[in-house]
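> starting from these lines, generate the structure:
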Amino acid sequence: MDTTVRDQQGTLAHLRRALADLATNRRRVELQLGRLQQQAAQLDATAAERVGAGDDEGARSALARKVTMEKAIGDLAERHATLLADEQKLTATADQVQTQIEDFRIRKDTLVARESAATAKTEMHRINRDQGAIAGDLDDVERHTREAEATAAAYDELADPTDAANWDKAFGSLDEGEGRGPKSLPQ
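Predicted coordinates:
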């Protein structure tokens, strides 16, 4: 995911450089257009002066240059409009890529948070399961301990351990295989 973000950021940086180049070219055309419009206005003023001075040939020459300049102005105005449209499209594309990067980051962060929460929840269930198993084992040990203590207390109360005949008669045989006695406790 991080590689995708870096790739998208590289694309965005490339788009922004292209946008800066395009804006620079548009500005150059604007400046050139302004100079040509200024020169056309000067030629118009020159033609008016020459007509006023009676120099019709000089006025025609100034107006001819003005017509040529107006054609150049028209061409530059078209070029300027094209550059401006391209700049607007590129700006929209850069904005779209930026939005996609932000959306991707939000989605990535959300997925990472969801994964962390799911992992923590799984770990919590595992711990609870393990604690339940431990509690069960402790209950078994406690039950066996109570049984052993009860058996020992019964021996103490009811019989004299030195009298083997009465001992067996009162308690029978304590066979470890029947699940009684200290060796039967869970390990």
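> please make it C-alpha for all contacts and neighbour counts, starting now.
Will do.
> what residues does stretch 8-24 touch?
83, 84, 86, 87, 90, 91, 94, 97, 98, 101 (C-alpha atoms under 8 Å, 6 or more residues apart in numbering).
> all helices for this protein, in order.
Here the chain has its helices, by DSSP state H, at 2-52, 56-158, 164-171.
> between the last one and helix 56-158, how big is the angle?
Just to be clear, that refers to helix 164-171. 130 degrees (axes from the mean of the first three to the mean of the last three C-alpha atoms, to 10 degrees).
> quick one more, to check against the first:
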Amino acid sequence: MDTFSTFFLLSLLLLFSCLSLSAAQNITQIKSDESILLALKSHITSDPHNILKNNWSSGTSFCTWRGVTCDSRRSRVTELDISDMGLEGSIPQEIGNLSSLVYLDISGNSFHGRLPKDICMHNNLQRLKLLNLSANYLEGDIPSSLYQCPQLESIDLSRNSFGGYVPAQIWNITLLKVLDLSENNLRGMSLSLY
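Okay, here's the model as predicted:
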């Protein structure tokens, strides 16, 4: 076999290996998105209209689940809008691993407990532009890791029970246009910039 044929054959083999690896990684990410949504469903303690119970099941594509929007090219979750569904439960830490998420709206429900403190850490939610958690029963501190979501344009945490101080890091979100923290138990700004 001449040098050109050997080079061509090795190039094809390398290309095939890269494509196979990329496809396997995409399948893993898709399965991961589904498992994150199922983790959220498992944290729902009340679904009075059976919206998630009857619709969110592993027997159907999660991209067809109510409140879930995926990008058409890679089948990754880009929007999660489960607002005003009467849901009760807590927000699992896994929600921060929806790495293609742009829009998250769980407003107008009865979610309680704390917002995961590292929701935006470790390059999580790097594409997130809108975060609406208003009109729930969330409590505790507002996570300082929110500043690590660099694309955030709108944060609505109003009408909850968040306490403590507003983390000063929140002002490091350079694209932020809307910040609504009204009707909480906040005491002012934190001065620590860690």
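> quick one: TM-score?
Scored against TM-score structural alignment, normalised by the length of structure 1, the superposed chains reach a TM-score of 0.29; 63 aligned residues with a C-alpha RMSD of 2.7 Å.
> determine which two of the contacts of stretch 8-24 of structure 1 are furthest apart.
83 and 101 (26.5 Å; C-alpha to C-alpha).
> show me which of the contacts of stretch 8-24 of structure 1 are buried.
83, 84, 86, 87, 90, 91, 94, 97, 98, 101 (16 or more other C-alpha atoms under 10 Å).
> gap between the residue lying closest to the first one once chain neighbours are set aside and residue 47 of structure 1?
Leaving aside its chain neighbours, residue 83 of structure 1 sits nearest to residue 26 (5.8 Å; criterion: C-alpha to C-alpha, 6 or more residues apart in numbering). With the distance defined as C-alpha to C-alpha, to the nearest Å, residue 26 of structure 1 ends up 31 Å from residue 47 of structure 1.
> which of the two has more residues huddled nearby?
Per other C-alpha atoms under 10 Å, whichever of residue 26 of structure 1 and residue 47 has more neighbours is residue 47, with 23 against 20.
> pull the contacting residues for the more buried one.
Counted by C-alpha under 8 Å, 6+ apart, residue 47 of structure 1 has contacts 58, 59, 60, 62, 63.
> just the buried ones from those residues, in ChimeraX syntax?
ChimeraX command restricting these to the buried ones, with burial defined by 16+ other C-alpha under 10 Å:
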select :58,59,62,63
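> any chance of JSON lines for the contacts of residue 47 of structure 1, columns distance to residue 30 of structure 1?
Formatted as JSON lines, those follow (distance: C-alpha to C-alpha, whole Å):
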{"residue": "58", "distance to residue 30 of structure 1": "30"}
{"residue": "59", "distance to residue 30 of structure 1": "28"}
{"residue": "60", "distance to residue 30 of structure 1": "28"}
{"residue": "62", "distance to residue 30 of structure 1": "24"}
{"residue": "63", "distance to residue 30 of structure 1": "23"}
